[in-house]
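Asker: this one's sequence-less:
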């Protein structure tokens, strides 16, 4: 329906409106509060304590130096390790490095060009020989040929062998046999002498590396020296069917052409040894806390002295603890102070202080939790022997880093959750020694947790489990994979273990958040959808008692709950909170129900014999009784606030007017403040809706003709009067929102009071039965009933 009717709602004070009531003076005890009391009531004491605790956890206190002894001294008392310490062992590391270097096989270069040159010489020898025999038949100039070959090819052949070749006219068959056998021998590898094997080749073998970089490992026996190559050449000749004289000739020629093609590569061998040394990690050993380093009466040996010196060196380095502590203190004091000032500008004082205390408590609690998991990680990492599980840093991913974020995402607005994600990620990075990847891991995981809770409907606690078991692990794995791809130096051998830890961390965060959520709700006064569903169960004893002892108030609360809930839905507020607050707002009337008009008969009025001031005290007392009962029922703080604020500081108009009529204005005056509720005025929009719904529902019941026009007038006048009385100053309603509220109220009330046709044959309205009653005319949805003056919300109390 349209809301044009409500344009007349006065949102600004006009000349005809009474001046705004002057602000109340501060209570006398408030004026007398000392500076210390004010600090204790404000957030500053909490901020100081939280900052000190955080700084202490981030900077562990240093231990006292151990006894300064020298080797050979006798220990005057037992000296124990003050903390766990991982100590490097340079001597053992040096031994490991040398062992790694010694394990490197000597590298020998295999030069394939040696055979190529040899083959070329053989080919040229036979070519020159065939050319010579063609020009000079016979063997009478063999000496000249020998000289020519020596000068031209540097080949010195015995005269008798050369004469034999001339006589055979340098046949191609011998040439091919010589080349083929030479290739076979050269391919095995020839070294000048095996006396050069002085690097352990005979025991361990060697690496044979060709010019193209291809290499193979061979035993020393697989390499031939010059003598062995000549014998191998001769043995291979024996396998070939050729004349004996030719076999001898080729054997002599093989001795000329067989030469070394394998040499020791010292540069490459040393390079590999250097690399092997560099790949050896530092050898360490762990000294556990409280382990006895030197017993009383024992002589200090070299190993014990090394441990003592290492502890003292580290303790001296930790002597900068105080500057670190002061730095951490200043950093977090600045961060938390900035957070407090930000919350003050965004939220009202009570929600701002609650969220600030929750943030500080969460940071301290998370630090304690991370410290415990860090100790556990060090213990497990030191005890596990598997290389894939021995890295302590890997266990960081299993920390429940997002437990606090899941709780924040469930309970507080998203901007506040985002600020906690930043602070938590920064704290994780500092605690773990400036671990930047883990800081990013925590930050991205926090965003995933926030999204997961929103995705799985934050009104239900199971959203924390779903987010932690589904979305958070997937994002954690994605971040770890990204780290490995960005930093290629990281070892993918640990990837599977890190992924397993990340999955465990997501699950741990979800379970921990789910278990702690009810405690956090109770401790900081939050109320969730699940809790509200429990509290609005009509079978609860408090509602049964109210329905039996104050049935009118109970029914009134039901209607107010419907009004407040529908209006909250229109404005996008917490409809469940508004409904629950409305259901509980009058539970204090169960103490003295007969003093309220909705719970008594028309003939019996207990206020008849009371003065207006006494009646006002009785009426106002139902708010106090309601708050007391809410505390006994352990209702959440938001519901107690609605009970306390649903009348604000409004005026009990009926008895105030009665007092002014009763007392003689000549002799005494009636102070308005005595007839006002204690307050405070509503501080949230949900509380404001309950106030308006309470007043409008009560006023609408006093209408004799609850037509749509009269209902509109009641709604408009009550909202306007409430505004002019400053009761909605703490709610920050906009004009658009008030018009939406008014339209929603009218829709619900008109549905309750809608007219019905009369039943034929009955005289419910005092008419004679069976008499035809003409239907009333309507035009433009207006009932033709006389307009009524808007009654006050407590009229007829």
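Answerer: Arrived safely. Small disclaimer: the values here were computed from a predicted structure and weren't measured.

Asker: C-alpha from now on. contacts and neighbour counts both.
Answerer: Fine.

Asker: can you list contacts of stretch 618-636?
Answerer: Defining contact as CA atoms under 8 Å, 6 or more residues apart in numbering, one finds that stretch 618-636 is touched by 522, 525-527, 585-589, 591-592, 595-596, 640, 643-644, 677-678.

Asker: quick check on the residues you listed: which are buried?
Answerer: Neighbour counting over the contacts of stretch 618-636 (16 or more other CA atoms under 10 Å) leaves 525-527, 585-589, 591-592, 595-596, 640, 643-644, 677-678 as the buried ones.

Asker: out of those, which sit inside helices?
Answerer: 640, 643, 644 (DSSP state H).

Asker: what's near enough to touch the last one?
Answerer: This points to residue 644. 623, 624, 626, 627, 679, 680 are the contacts of residue 644 under CA under 8 Å, 6+ apart.

Asker: closest to residue 655 among those?
Answerer: residue 623 (16.8 Å; CA to CA).

Asker: so which helix or strand takes in that closest one?
Answerer: Assigned by DSSP states H and E, residue 623 belongs to helix 612-632.

Asker: any buried residues in that helix, and which?
Answerer: Using 16+ other CA under 10 Å as the test for burial, helix 612-632 gives 612-613, 615-623, 625-630.

Asker: how about stretch 481-494?
Answerer: 483, 494.

Asker: and that stretch, end to end?
Answerer: End-to-end distance of stretch 481-494 (CA to CA, to the nearest Å): 11 Å.

Asker: need the single longest helix in the protein, by residues.
Answerer: The chain, longest helix under DSSP H: helix 349-383.

Asker: put this next to the first one:
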């Protein structure tokens, strides 16, 4: 994470060759690139033209009016009229240009450029009537002119409807229109052609002002060009130009001065993460507060999760962070340690993800990866709850894939800047992330279970399988003990769950707690069936040794089969240092008069006393089940008295002094055991005398 937050600096000078390939650590604007992009955008803008309404019909009217006026003067001969026409036509055209210029100035007074373009174009493209036509115009009669005028107006109107940048393109078409007109005289058609060509002008003019405005708008609308985070600033061996040097300086990549603020910020951020987790753990009731081995396991999970995230971040693809199995850490913590710590860790993983996968921008965190990591981590924690087999991890991985895919699609659509390929890659990465999470968790679970002697729910469920070699041995060789163990398992699980202890551990521990009895099954009353009791034939000291040995033998057998330590502890501690009262008093009875008193310690289990709630609960349930089973027809009162007496005897004997069971929890355990035993021995409960069978059935149904 340090590389993401604290950029490396380089001792480099402008004009020197770079010893390393240097990458951009953040996104900055490329000023030169932006300027080039603006100029390119402006260059692509085509010149803007203005289309003007030229009012050429008015010039047609003026022309024919002059022709009629001059031709009607009988005092002038043909030469005089030709001379006048030679001057009148340019004058009419000049007056037309003046009138048009005034109109443009009025409509757009600030656009001098357009006015100049119009004047220049009209002057350059003015049609010069051939000299011979000046001598032909005087020959036109008033009737000829009246016939020619509407034809000329129509042709001018039709040709001026087009956008004319060059009037010559329209003048080449005049003959075509005139020949198809109603004029019959050849002379009239020739005169009309010349008049129309004279009247035609361009109506499309370059508008430099509008062009400049369009280009300025194109420049302003050009997006800045950025050097993105991760882009190469200078290759190894490449000369560092002034421009590159300035970029390196802008990114604080030069060793011009020592800046310790980023390091301090990283230390503070790491400290906040550690402090937050410490506060959470210290205020929780989880055993991790006092178990350094579990703390070490938590740190290892964090390291593995961050390592995997870092490896994925090195991938070359965009949005590669969606592929990271961030939920792996949360799922492992939920299974191996507990849900509350997994939820707290999910927030830490989300923050780390938003830093590690931040690939651009000026901000420290990329909310996209942080949000995705938070969603998939929380989903994995709740999806893995009540996991009782390895396939549950795969199902949780599928839930992670689905929740992550929905989150990515939501963010992509909200961003509103996406392509089909981007959606497909993002979706595929997220789905693969969930499956990769499940694979890694399944692969790492055995490592943590063996290395840290962790009994996960999945491992406990596997150990509770009746096909386990030890449980099959218990069932086949000691069926009585097997039935007793199952009954103890039911009782202890209910009692443990009532006080918040690990009920599944109590159940599985109960299955194995008397496994040592398979060494000498006939010496335990539940396996004697109809045979005689061998203890009647041997000394109480030997009987004591046989009975006490079953705990030690059980631990050895469990070690041989690699059964985890918490279950071995239950087998070793469920009797604590209790006294074998029957054989102790039998030994005292057989003791010769005058002999030294037999110490109680010789007839006590070697211990140790129960060190955990689970071991203590299994021990209580073991004694309760055996004691109640010894009663022929136990009543509700007898069961309650028996349960409370056993718990009190254990408490008075100091057997519960090393575990953290409270008096309130012992009361809850007593009530729970009473309820469980009531269901087990329901059919054996005696009903008050005088009750009829029908009344008995009614009472039994109500109690059920």
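Answerer: Received, thanks. Owing to the predicted nature of the structure, the values given are computational and were not obtained by experimental measurement.

Asker: could I get the TM-score for this pair?
Answerer: For this chain pair, the superposition-based TM-score is 0.71 by TM-score structural alignment, normalised by the length of the second structure; 631 aligned residues with a CA RMSD of 5.5 Å.

Asker: among the contacts of residue 644 of the first structure, which pair sits farthest apart?
Answerer: Longest span within the contacts of residue 644 of the first structure, CA to CA: 626 and 680, 14.5 Å.

Asker: centre of the chain versus the longest helix belonging to the second structure, how much separation?
Answerer: Longest helix in the second structure, counting residues (DSSP H): helix 420-451. Centroid separation between helix 420-451 of the second structure and its chain, computed with CA atoms, centre = their mean, to the nearest Å, is 13 Å.

Asker: other SSEs contacting that helix?
Answerer: Applying 3 or more CA pairs under 8 Å, 6 or more residues apart in numbering; DSSP states H and E, one finds that helix 420-451 of the second structure makes contact with helix 327-336, helix 391-415.

Asker: go again with 10 Å.
Answerer: Secondary-structure packing of helix 420-451 of the second structure (3 or more CA pairs under 10 Å, 6 or more residues apart in numbering; DSSP states H and E): helix 292-313, helix 327-336, helix 367-383, helix 391-415, helix 457-463.

Asker: name the stretch among these that sits most buried.
Answerer: helix 327-336 (a mean of 27; mean count of other CA atoms under 10 Å).

Asker: so how far does it sit from its counterpart in the first structure?
Answerer: Following superposition, helix 327-336 of the second structure is found to deviate from the first structure by 3.2 Å on average (mean CA distance after the TM-score superposition for the first structure).

Asker: ok, residue 705 of the first structure touching residue 750?
Answerer: No: the pair residue 705 of the first structure / residue 750 is not scored as a contact, 11.7 Å apart, by CA atoms under 10 Å.

Asker: between those two, which contacts overlap?
Answerer: Residues touching both residue 705 of the first structure and residue 750 (CA atoms under 10 Å, 6 or more residues apart in numbering): residue 711.

Asker: show me where the first structure has strands.
Answerer: Ranges of strands in the first structure, per DSSP state E, are 79-80, 85-88, 107-110, 190-191, 206-210, 215-218, 224-225, 262-264, 284-287, 292-294, 778-779, 782-783.

Asker: and the ones you listed: which comes nearest residue 128 of the first structure?
Answerer: Of all those, strand 190-191 sits nearest to residue 128 of the first structure, with 27.8 Å by CA to CA.

Asker: give me the helices and strands touching the closest one, please.
Answerer: Using 3+ CA pairs under 10 Å, 6+ apart as the test, strand 190-191 of the first structure ends up in contact with strand 107-110, strand 224-225, helix 226-238, strand 262-264.

Asker: for the third one, buried residues please.
Answerer: The one in question is helix 226-238 of the first structure. 226, 227, 229, 230, 232, 233, 234, 237.

Asker: just the residues you listed now: which is nearest residue 460 of the first structure?
Answerer: Distances from residue 460 of the first structure to these, taken by CA to CA, are shortest for residue 229, at 87.2 Å.

Asker: for residue 206 of the first structure, see how far away the closest one is.
Answerer: From residue 229 of the first structure over to residue 206 of the first structure the distance is 19 Å, taken as CA to CA.

Asker: tell me the angle the longest helix of the second structure makes with helix 367-383.
Answerer: Per axes from the mean of the first three to the mean of the last three CA atoms, to 10 degrees, the angle that helix 420-451 of the second structure makes with helix 367-383 is 50 degrees.

Asker: helix 420-451 of the second structure against the first structure, how far on average?
Answerer: Here helix 420-451 of the second structure, set against the first structure after superposition, deviates by a mean of 2.8 Å using mean CA distance after the TM-score superposition for the first structure.

Asker: what are the buried residues along that helix?
Answerer: For helix 420-451 of the second structure, by 16+ other CA under 10 Å, it's 425-427, 429-439, 441-442, 445, 448.

Asker: tell me the angle of that helix relative to helix 292-313?
Answerer: 160 degrees.
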